[in-house]
Every structure is written in C-alpha cells, then in structure tokens.
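Participant: predicted model follows, preceded by the sequence.
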Amino acid sequence: MNPTPFIRHHSTQLIISLLLFVLLLPLIIHGLLWGWSAAGVISSLGSAALIALLTYRSPPLIIALTLVFWSIIQSVTVELVLAVGRMPSVTDAIYLVDRTMVQQSLQGNGLTHPAFLLAMLTGSLGLTGIRLLSRPTPRSLGFRNICLAVILLSPLHMITRQWDLAAPPWKQYDILHKLVVETTSKYIFNNQTTDIAWASVQARKLTSLDLQGTRLINQGKARNVLLIVLEGISGADIDQIREHQGYPSDQKPMPQLSALAQEYDAMHIPDFVVHNHQTIRGLYSLLCGDYPKLDFSTPKATELLTFKEIRTSCLPAQLANYGFSTHFLQAAELAFMSKDKVMPHIGFETTRGRESITPLPGEGDEITWGWDDKAFFSGSIQAIQQLQEQERPWFLTLLTVGTHQPYGAPQSYLERYPSPILAAIAFLDESASHFLTQLKEMGVFENTLVIITSDEARGNELRMGSAWGISMIIAPEHEELPAFKEGVYGHIDLAASVLDYFSLPMTPGISGRSMFRNYDQGREILSYTNGFNRHLNSAGNLEECNFQRVCREYDQGYRFNIPQAPELRRFSDTKAKKQFALVEALNRSVLQPDDEQNFLFANGDIRQLKPTVMNDWTDNLIGAQYLDFGKGTRTSVSLRITAVQTDNQGAALKLSLKEFDKDSSAQPPELPLLHTGEEMSINFDIDNPTGRRGFSFHLLGEGYGEIQIDEFRVNTRPITAPPAATNAPDATSSHAKKRT
C-alpha cells in the first residue's frame, strides 16, 4: 500500500499533530523533571508559537534546520540543568554544537535522557518528511507574520520579565526565550553609559584588605598549610552546613566527610561564596586574594603570564618569601588552562599533575580527565610523607577532578546511585575521608592547618546553589575555634586568612577579610554564577540581577536558601546600571588597556605523544585557552617543536584554533610529520578587525614518544604598532618550516 495519497490527504492534520508534539514535549518534560511555574509555561508557549511561525508551511529545509536546532537546545538544557544546575548561555549555544566538546562531555556516561532527544529528532524529521510528501505551496514567513509574532510575543515577554522571579531560571524561561532576551539585553546595555568614576571607587573598596576584626586565636600553632580543593562541591553536600542553613534535604551526598569534620572539630564557614564558574578562576581568587572576572573573558590568571616577574602578592609567593616550600598537585594534566605556567608564576616551587602521580597498586584508576579521586589521594599521601620529612615548613595545594563532568566513578558506584554525579560525589566522599583518616594517623593535623574548599559549585535546586561553596578548617587549635564561623566569606578571603593565621605581614594586592577574625560590621561581596550577578550590599541586603538586567533585593544576607527570604523590591533603572558598572570595574584586566599582550605558553616543555588522539580537550598539549583579542589588533603566533624521540611512524602534529570552543574561521598552517631529531617552526598572524573572545589553541600530537615545545608564543598588539620582536626564524612566514 502506498502511503503517499493518505499523507497528502491528511497532511494538515499530521503536520499540526507532529508540530504540537515537538513543540509541547519540552514543556511536559520540564514539568516532570523540575515542576512547572506560571512564567515558565507562558515562556514555553511563546517559544513554541515562534517556532510554529517559522516552520508551518515553510520549505522543508527550513523546517528541518529549525526543528533540529530546537530539539538540540532543548536536550542540552535538560542535560546541563541536571548535571551542573544551570541553563545554557549564549556562549554555550555556540560551543555545545561543537563535535569534540560534545564527545568530551558525553564520554563515559552519555545522555541522562536520550529518549527525549530521540523523540524530538524523530518528530522533527517526520514532520519534514510529511511536508515533502504533501507538496503544499511553500509560503515565505513575510513581514506581516514577523510583525504579528512581535505583537503577540511582546506581552508574554513583559509578563515573564516580572513574574515569578524567585523561581530557578529553568522554571522561569524556555531556553529559546532566554537566549533571545539575553542577547538583546546585552546589546542594549552595552550601548548605555554608566557612572564609571563611582564604580571605580566602589571597586577599590571591595578589593581592600580588612583586618579590623577581633582575632579568634593569637597566632596559629601550625607549621604547614594543606589546601584541598574539591572539584565542584557545594555547601549543600556537607550535612552540618546544609542543616545550619536550614536547607531541608533527604539526600546526604557526603556523609563520611561530614562525620569526620565533626569528629575532628572542623570550623565551618556556612556562608561561603564562590565568585564564578571555571576552575582556573576559582584557583586564582583563592590563591591571589582577588576577584576573578565576573564573566567569561580571558581569565586574570592567564593575563598574569604576560609579566616576566612572579606575582609576589599571591599566597604561594608570599609564603615562599617567609621560608615555606610551596607545591601544587592536581589529578588532571597541567597543560589545560595553562596551570603548568600559571602556578609557577604565582609562586609555587613545584607544579605537578597527572603524569607525576603513581598511586599504590589497586588504589584507583585513570578516568577521562586524569586520575580518579582514590588514586589521586593515594599519590598525595606519598607527597605529604616526603614533605613531612623536610626541615622547611610547607604549603601544598591539592586539586581533585573526579567530580568534573563527565564524572569519574567505578561501575559499582554508578550502579548504586541514580545519577553519575551522585556516584562521583559518593566516591569522592569515601576517597577524601580515607585520605583525612590517613593524615590523622600520620600526625599531620598536629602541625598543619588543613583547609578544605571547592573551586566552584555545581549548583542544585536552590536558586543560589551555584554560588554556594564549602570552607572547612581543621587546625591544631581546633578547641579554640567555633563549629560555625558566622559572617559572609568567599574565595577572595582565603589568602588573607592563611597569612593572618600565621600573623605574617601582607604585601599590597591581597584583598578580603580573615576567617580567623570576628567582625562587628557586615561587608559587601559579589559573585557571578548561573547568569546571575549577585551583590551583598552595605545594608546587608542581597541584590540579584538576571540576564535581563532585572534586579531583585532581599532583606536577608548571603543565605543560600533564598526562596525563603522576603523580597523588598525590584529595579531595572539607574541602580541596576550601577550594579553592572561595578561588575565591569572589578572585571578590569590586570593589564593596562594599551598593554601589548605577550604570552609565552611553552619554553622547552617536554610533552608525551598520544597513541591515539581522542578529542581536542584532554589530549591538548598546551594551555592557551579562552583568550580575548581586542578590536583592531593583530595576533602573531610563533611555534617551534623538536621531536625528541619517535618510532618509525613519527609524530603527527596538528594545531587547531577555536572561538568559544567552536572551530575558528582563522586557519593555521599544516604541521609536518616529525621524526627523531627533526625540528619545525611556524609563524603566522591572525587579524582581529572586530575582536575575538574565548579564543583557544589546541596542539595535538599523535604517535609514540615525546616532543619538546621549544617555544609557543602569542603576541597581540594594535595593527598600527610595529611588528613584535621574536627569536623565531622567519617571523613573517605563514608556513611551517622543517629541518633535520
């Protein structure tokens, strides 16, 4: 039986049915996963109406492209909200369709709701097929229909703009609505003037050092400092912190660590703020006592590499100046985000990563990003045993990676827990608790200040969960410290707190307060997570502004169960503009506006080749990520590589360029195949007439053996400036040169 006549006869009913299925399925799924709100339903219906206008009786190609895009962003929203507790942003929309990023994110555990994406794509392609078979006369969207869409959708937008602001954003907005409004709001705001002078004065106040409080202890008894940074852990994961905040939850993600914290008389900081997403930004703020940029432009930590001198104001450099040996150890490879360069630049004497860890037999395994948490802590115990034997006091920073997406946990844990992230947290809980027990048995707590914190917070169902970090302090004088330290603190306070604990003088550049002092007065503090700018103002009220520049003020401080706090008012006027002007002032680069940027990302660095390159992320051999190039500038790249040792197949090298993790329009030269003893060099320019943001270099090397990156330099200057000096041969060449 030929179905074509039936389809043609009933094409209108079939098209309407499938269109309703594809457009309304996300609304149903969202309600089942996290509940409905009035604003969210209106937003979803408005987005569905817009998609309907774009697809009904449109050419099949337009239908297919529109509905596939719709299906993907809806699926991405579900996965991102469930994984890290936030909605996609405009920049996410750019890179989440990138093949290598998707492969990296899905490796190991896959989609949590693949049936949703499959149903959406099936409905979309079915609708396109019926449209092809029915052969109605295509109609263009037309100016009249566009005007009709604007007239119909504008009132819906104004309703959701002011309604139900206390709900999490994924309950409040459909993703398409959010992306459109986010883009237009940024454009409108960027074309408005603000009080720059006022913002500069306020920013200086926020970045000043405040040691006016009363000491909890006279001077610390500890000799050493151990900073343990747990990837993405939230305050809601620790029983005592969660209960102190009055946050009811049946889940207890980290019961073992919570129990040990109570046994060891840890001092908790319940109101502990992480200032932004991304590990490198959290580490910079923790270790250098400064706000990170409250957006996703070039991290300040990366900008430090343009200076030849070590950043003496950062905590590792200051402790080294006072006689400490300083060490950084992480479970992942160091090259990503330039931690192999940044950490020595802020004063660490040794910086080690995945390649230097040798866990005991049977102690853990390797995962996507590096060593799992059990293996990492096994290797860390060995490092601490060596440090305990030396005469100098020591400062060691540890960074885990197992609770980073796509989450690393043994299969037995994945089978016991409802989601990969809960399995990874449970595995971290067991691994970290065993590690602390070993430290106790070794006597480390008797002479070491131990601080357990997080680089960022993955978020949860709480509106402010993505800004809620942890800070637990185990000190030799634990009996003199309270179980809960009242007051609001954040990443920015850690460096000052450690130096104040030892009563050490502080060089200019350290900001914040000491967690070892009591303060009579409140304080101001800011964060930017999940698309919300949050400002604890001088009156002790919390101001929270969303991506539409609509702000809400609460009469409760930086407490994280914010839906319980009464709302004082909403504003989107001059006060809102000042709020964002203050953020811009804090975001100012550590560079001067006219400074020439000269990054040296490699200088004689040895790198192991990968037998097979799986993706551009974990296999990247250099750490030149998320750079911003100004408008009207030229970026000159110089790369020199020597093949130290290869097999007969040689080293197959590739350099790829990305913007917001999507392939860039700029194309580098192809790199030649290298064998043992051979060298190559390339020099090329990238013009930035309109500027570039989130620019990354990915150097991939496939084969057996190792190469030496003799130089990888990235220099950006105004196009009118003279060419940058370089020691590389043929600086004006845009081709790869190879010699033996």
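Facilitator: That came in fine, so what should we check first? Numbers count the residues shown, from 1 in each chain.
Participant: all contacts plus neighbour counts: C-alpha atoms, from now on.
Facilitator: Noted.
Participant: can you count the residues close to the residue nearest to Leu655 when sequence neighbours are not counted?
Facilitator: Of all residues not flanking Leu655 in the chain, Leu699 sits nearest, at 4.6 Å (CA to CA, 6 or more residues apart in numbering). By the criterion of other CA atoms under 10 Å, Leu699 has 18 neighbours.
Participant: alright, now check it against this:
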Amino acid sequence: MRTVDLRGVLADGSIGLAVLGLVGLLLLTRRWWGRALAWVVLLSFVLMTFALYEFVSVFDSLYALSHVGFLSDATFVGGSVLHLRHPILIGVMLVAGSVGVILAQLPRVSWWRGWAVALGLCVLGHAVMPMSHVYDGWRQRHAIHAQASLLPASAKLKSAGTVGAEVQEVFRADLSGKRWLGPLSDRPNVILVMVEAASGAVLPSLAKAAKLKSSASMPRLDALAKRHLLFSQVVAHQRQTNRGEYGILCGDYPKLLSDQSKMTEQVYGDARRCLPAALRDEGYTTVYIQAAPLGFMLKDQFMKKAGFDELIGDAWFEKSYARTDWGVDDKAFFEQAIERVVELHDRETPFFATLLTVGTHHPFTFPQGNVLEGGKDRRARAFRYADDALGDFLEALEERGVLQDTVVIITSDESAGLVDTQVSSVRLLAQSWSFAIVMLPEPEVKQVDSLYGHVDTALSIADLLGLENEARSFVGRSWFRDYESPRSIFGGNTYARRVIMWTPSEQAIVCDETFDDCKRYGMRKSKFNPKIEGKPAFPRERRLLAEVARLTRSGRAGMDPSDVMALLALDEASIAASDGKRLLTGGQYLRVPAGTILRVGFDIEVEGSDAEVELHQDVFLNGRERFARKAKRIADGQRWQLEYEIHVPTPSDQLVVQLYATTVSGEAATLRFRSAELSMRRGADADPRVNVLVDDVSTAAH
C-alpha cells in the first residue's frame, strides 16, 4: 500500500469509526427505537459509502453535495443510479449491516477503549500525513472531509483586483488573425455532432502524440480525422452536458465555479443571443436532435430560446436496439436522425442541425451481448459502439449526397478524460480535453495543434460562413485564422471543484474553488499532459484566474419576484400506453433565496378514446421532497387544476419541479396544458409549510 492510499484509509477509518460510535451510543439506550435508529444510521452510511464508490468509479472525483439535487430527478435516477456497476456488493453490504445491528450486543467498557484508541490513531495519522498533489484527492480523504474543507465559492470569492486588459481579452470576439480558410460561398448546411463525454484521448493518434493511454478509443473517427481538418487540443470548459452545450452553442464561457448553470438561467430570463438564433436570422432552418428526454435540464425551453425551430428528443425515436431512461442507443439514434437530416437537405433553404448522443454516458447504452474488439469494459465498449454508429452515419450522409454542400463538425459536449494514469493532475486536465473535426464540402487535410476552446465554436462557425457581424457577438477566436500570439484559456471542473487556466507560456494554473490552493504545472507533449509536480502559482496568475471565474458568474443570480417561468414548452403531449411512465418536466435545479414563497400551478386536460392518465407531480428542494401528488388519475374529457405555495425559509440551490404521466387505460392519451408555471415572491416565514390553493378535477370545457 502506498502512503497516499494509507492516508485515504485513515480518513475512511476515522469517519467509519465515528459512525460506529454513534451506533454504539444508540444501542446503549436498550430500547427498540434505539436499535432501530442504529440500523438506520448504519445502513445510511453504507449506502452513502457505496454511492461514493460508484460515483468515483464513473466520474473520477468525490461526490459534491452541490449535486445532491440530481437524486430527485427521475431521468438521472433511472438513467444512472439504478444501473449500478456492483449490485452484488451493495446487497452483501446491506445484509451484513442489518444482521450486525440485529445481533449486536451492548458495547462494553473495553470496546469503548479500543474504539477510542482506534479513532484517535486514525484522526492523528490523517492529520499529520501530508496531502500529495500528485495523486487524486479521493484517494487521500473521505468525502465528508472534502465537503468540510470547501466553503461555497460564493462565500469567499470577491473581486480579485484589476488585471487590466488580460480580462477584457477573455470576454471579447477576436477576429484579428489572418484567415486561412473561408468564408465559404453558397451558404452551406451545417451539422454539429456532439459525442457525449468524448475526450481527445479517444482518438488513438492524439493519445499517442500526447504520450497517454486511453481506456476507450474511436479508431474509425480517428481515421476520418486524418482525412479532414482536426483541431487536436480543444478545451471543454466544464463538466456536465448543460454547461458544455451552453458554451458551444452560445459562444460564452459557462460558469467556471459550481453554481446554477447559465442554461437554466437563460430559461427564466432574457436569453443571450446564441448561434442557432443568429443562423435562423440568416435564413437557416434550425433543428436540435438529442437521444435523451428534452424535459431534463430544461432543454425543451432553453433550445427554443437559443433559436432552434424544431426540437427532437427521446420520445421521437420509435426504434432502439437498447434503451435506458437517458434515451436510445447511438446506432438507433443516428439511423433515425439521418432521415430527418435528409428531409432538411431536400429543402431549398440551408439548415443547421445539432445532434447530441447519449450512449457513452453512464450506464453506457448498447445491446446486451454486443461484443466489440478492443472493449475492455462497458465504457470502452460503448465508445466502440458509438464509433461504429457515427461512422455509419457519416458514410450514409455521403452516399445520399448530403456532404456535397454541408459542413460537418464533430466534437463532444464535455470530456470524461478517459486516460489510464494514477497522476491526479493528468487525470484532471484530461477531463478538459476535447477535439474538433471539421468536414468541408471540398475536403481539406490539416491538423491544428494550437489551443482552442469550445467557447470558440459559435464564433468559428459564423466566421467560416462569412457572418462576421454575427461572429462579433460571441466570445473567443476563430479556428480558421492564425494569430500572432497565444492567449489564456479557462476551464472548470464542477465534479473535482477545480478551476484551470492554460497560459500563453505553456503552463496550467490549477486552483480549488476557494483559490486558497493554486498550483502551476509545466506541460509535456500536450496541453493536457502536465508534469507530475506542481509549484505554487504566482499571485498575478491566481488573481487573473479568480477574476475570470468571478466574471463567468455575472449572469442572473436567480429568479426575480416578478419572474414567471413556464415549466413546459409544449402545448400538448401524446402519451402512448407503451411509453410507460414519462417525464414531462424536471431537472431545473434552480436557486431559491431564503424568505421565498414558491407558487406552482398546473392546468391539464386529457383527451383520448377510453383514455385514462395517471399523473405524478412533485417538488424537491436540495434533494428532499417538499410536495407530492401521486397517482392522480384523470380520464378522457377531464381537467385537473393544481396550484399550491411552498414557503422556503432557508436558501436552496436545488429546486426541482417534476411532472410524470402514464397512460393506464386506452392505447394513447393527449395531454393539453392550459398552464404550467412556477413563480417566486418574497415573504416566507420560518415555517416551511405548503399551502394547497386548488386541487380539483372537473369536466373539461370544449
């Protein structure tokens, strides 16, 4: 066992022994309720420990309390939480814990002495053993230690002082470089494909050049990249899809610190002008296609505000070879999406289509029994499956003549890293490593190794199409221009709670979200393969990174009292009996200030021959259920009106309002939404109560 692992064992031991001591105290009550509480405490700890283990194995970082709200979202739970990697292990742990509490005898004095000695040794050993910046934080401390050491960034982060023109350069469009490509004539179509969580390391040639080994690969995509334009070092500015997509589509930095996403804020406020809206104003038909449900993360509303004319999500895909709550597998996704793309191509107007896959997201969706060469685990097999699906899609586009007048851009929404190394700095920076492949109607072959970012995507597409006025409304530089000098580029990692700056001098500055701990790393063969040992960052570097991080948070802080947010973008939805339980809205993750009264209202009518729908509506705050109406049955010709207020005396960063529907009678039902709204106003008292104003089923008026 290495020293770094010993420190982690001592951390886990100190927390585990503390919980065991609490269990012992509850047993000393000699009452049935004391033993029952001991059982609850121990099994809760077992479940939390197992959840941390699962989270680390997928996301390579400790679980942050800021993400607890995801546990209240049906799409997240059905898509990831219920697809455990080690189900037998948790079963054994729960049974062993239950049997242990049931059979446990009252702890004696000798037991308490041994417990105190063990706890003291663990706490002392953990305190005196220094942290190593070489290895991952999750190997050296328990999640509870990590949460206790990180105050919310908003509590500490203030203006870091002026750093002059450097900050101004970060947030403006830079078209000063010498153009080496474009502008293209005849207004070509544009297809933007985002492969869920793909890292630059999935392209074997890039991994080899960076002297890194990847746990997953896409060899067909790598071969394609060698025949077109390849941007090998592109920064993915944040983890999580909604943050990554916002930066790509809107040409603006996402928030670099853990906070409510800008995509969410755009829904209830004035929206930033994004690339789809700019292209729509230039005569393009705009379509957004994703495999996952559109209601999750408010995509149904954000994408409309961003400028997409048509939205296609999980419910649109009738065929699948494999399916989870996250959506259809990648092969089925591309096979059906191509038909819509060809229809768009056959029109007289140009189109902009954005496609987002989901098969390479945990639990990694592909048909059971599918065996692919080079797939060592589920994640690796999912990427090989996606590689074949994407390759077939591009070949079909060529066969059907779409590529003759279409630009295709392939990148990722975020990066999962996917490098095989125990060095924490390498793993962290790899989780910001993406790429971009650009296929032109008249193919050009070139590899560009200069550092760019996802934030440059919108500006680059507008620049390629000759829309310089539109390009100037975005942040960044054009991929298709050469610049005299490099620039600083910024990223964040909400899972690892880190903020990063790549400097023009080939350095990476890495800070925690409090900016108390900042290290400077030199680079080796790649901008994402730093040297193992970091040195303390210079004060000016820390100030610049802190100031940029602060300014990326300068969007709206929360809903104003006058704001009313639509919870559904649809006027109606068709729910087939075969759909099962379907999520209609959820995943908002809104910030609610203390002293707020929430008002939620739904007015829904049901139509359909002999149809009956079972509706489920609930509200969660910080992962805790505050309101629920379960199994509310509404028949054909009936109308359900529900309106209530929730008093929120303490602040919350995780408000989720959900509505599910299941057709329980008849083949299908149509739900018509007369209203579905959320509003906030000040005035909550200390009593966190719920007031139901209307809960009525009546005959619908026609």
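Facilitator: It's in. Please read all numbers here as calculations on a predicted model, not as lab measurements.
Participant: still on that earlier bit, just give me the match in structure 2 for the residue nearest to Leu655 of structure 1.
Facilitator: Taking TM-score structural alignment, Leu699 of structure 1 has Leu659 as its aligned residue in structure 2.
Participant: which strand or helix spans that match?
Facilitator: Using DSSP states H and E, Leu659 of structure 2 falls within strand 652-665.
Participant: need the next SSE after that strand, C-terminal direction.
Facilitator: Past strand 652-665 of structure 2, the next helix or strand by DSSP H and E is strand 668-682.
Participant: which elements pack onto the very next helix or strand once past that next one?
Facilitator: Counting by DSSP H and E, the next helix or strand C-terminal to strand 668-682 of structure 2 is strand 690-699. Applying 3 or more CA pairs under 8 Å, 6 or more residues apart in numbering; DSSP states H and E, one finds that strand 690-699 of structure 2 contacts strand 624-635, strand 638-648.
Participant: which of these sits most buried?
Facilitator: strand 638-648 (a mean of 20; mean count of other CA atoms under 10 Å).
Participant: give the other helices and strands that that one contacts.
Facilitator: Applying 3+ CA pairs under 8 Å, 6+ apart, we find strand 638-648 of structure 2 packed against strand 596-607, strand 690-699.
Participant: of those, flag the one that's most buried.
Facilitator: strand 596-607 (a mean of 21).
Participant: quick one: that strand to structure 1 mean distance?
Facilitator: Compared with structure 1 after the fit, strand 596-607 of structure 2 shows a mean deviation of 1.6 Å (mean CA distance after the TM-score superposition for structure 1).
Participant: which residue numbers in structure 1 does that strand align to?
Facilitator: Strand 596-607 of structure 2 maps onto residues 633-644 of structure 1, going by TM-score structural alignment.
Participant: which residues touch the matching stretch?
Facilitator: Contact with stretch 633-644 of structure 1 is made by 629, 651, 674-689, 691, 705-719, 724, 726, 728, 731, as judged by CA atoms under 8 Å, 6 or more residues apart in numbering.
Participant: centre of the chain to it, how far?
Facilitator: Centroid separation for stretch 633-644 of structure 1 versus its chain: 27 Å, with CA atoms, centre = their mean, to the nearest Å.
Participant: ranges for the helices of the stretch 51-200 of structure 1?
Facilitator: Remark: helices assigned in the stretch 51-200 of structure 1 by DSSP state H, counting those that start in this stretch are 60-84, 90-95, 99-106, 114-134, 142-162, 169-172, 175-190, 196-206.
Participant: now the angle from the fifth one to helix 175-190?
Facilitator: Using axes from the mean of the first three to the mean of the last three CA atoms, to 10 degrees, one finds that helix 142-162 of structure 1 and helix 175-190 are set 80 degrees apart in direction.
Participant: who are the packing partners of helix 142-162 of structure 1?
Facilitator: Using 3+ CA pairs under 8 Å, 6+ apart: helix 142-162 of structure 1 touches helix 38-55.
Participant: what does the longest one give?
Facilitator: Here helix 60-84 of structure 1 is seen to pack against helix 11-34, helix 38-55, helix 114-134, helix 175-190 when contacts are counted using 3+ CA pairs under 8 Å, 6+ apart.
Participant: could you do the shortest one as well?
Facilitator: With contacts defined as 3+ CA pairs under 8 Å, 6+ apart, helix 169-172 of structure 1 has these neighbours: helix 38-55.
Participant: mean per-residue distance, the helix it packs on to structure 2?
Facilitator: Mean deviation of helix 38-55 of structure 1 from its aligned counterpart in structure 2 after superposition (mean CA distance after the TM-score superposition for structure 1): 2.5 Å.
Participant: contacts for that helix?
Facilitator: 19, 23-24, 27, 62-63, 66-67, 141, 145, 149, 153, 156-157, 159-160, 163-164, 170-174, 176-177.
Participant: mind listing what's buried along that helix?
Facilitator: By neighbour count on 16 or more other CA atoms under 10 Å, the buried set for helix 38-55 of structure 1 is 39-55.
Participant: same check, this time on stretch 212-228 of structure 1
Facilitator: Buried-residue list, stretch 212-228 of structure 1, by 16+ other CA under 10 Å: Arg215, Gly220, Lys221, Ala222, Arg223, Asn224, Val225, Leu226, Leu227, Ile228.
Participant: if we can go back for a sec, ok, which of the helices and strands packed on helix 60-84 of structure 1 comes nearest Phe532 of structure 1?
Facilitator: When those are compared by CA to CA, helix 175-190 sits nearest Phe532 of structure 1, at 11.6 Å.
Participant: the inter-axis angle of the closest one versus helix 38-55?
Facilitator: Interaxial angle, helix 175-190 of structure 1 versus helix 38-55 (the same axes, to 10 degrees): 100 degrees.
Participant: so which elements touch helix 175-190 of structure 1?
Facilitator: Short answer (3+ CA pairs under 8 Å, 6+ apart): helix 175-190 of structure 1 packs on helix 38-55, helix 60-84, helix 90-95.
Participant: how close does the shortest one sit to structure 2?
Facilitator: I take that to be helix 90-95 of structure 1. So helix 90-95 of structure 1 averages 4.7 Å relative to structure 2 (mean CA distance after the TM-score superposition for structure 1).
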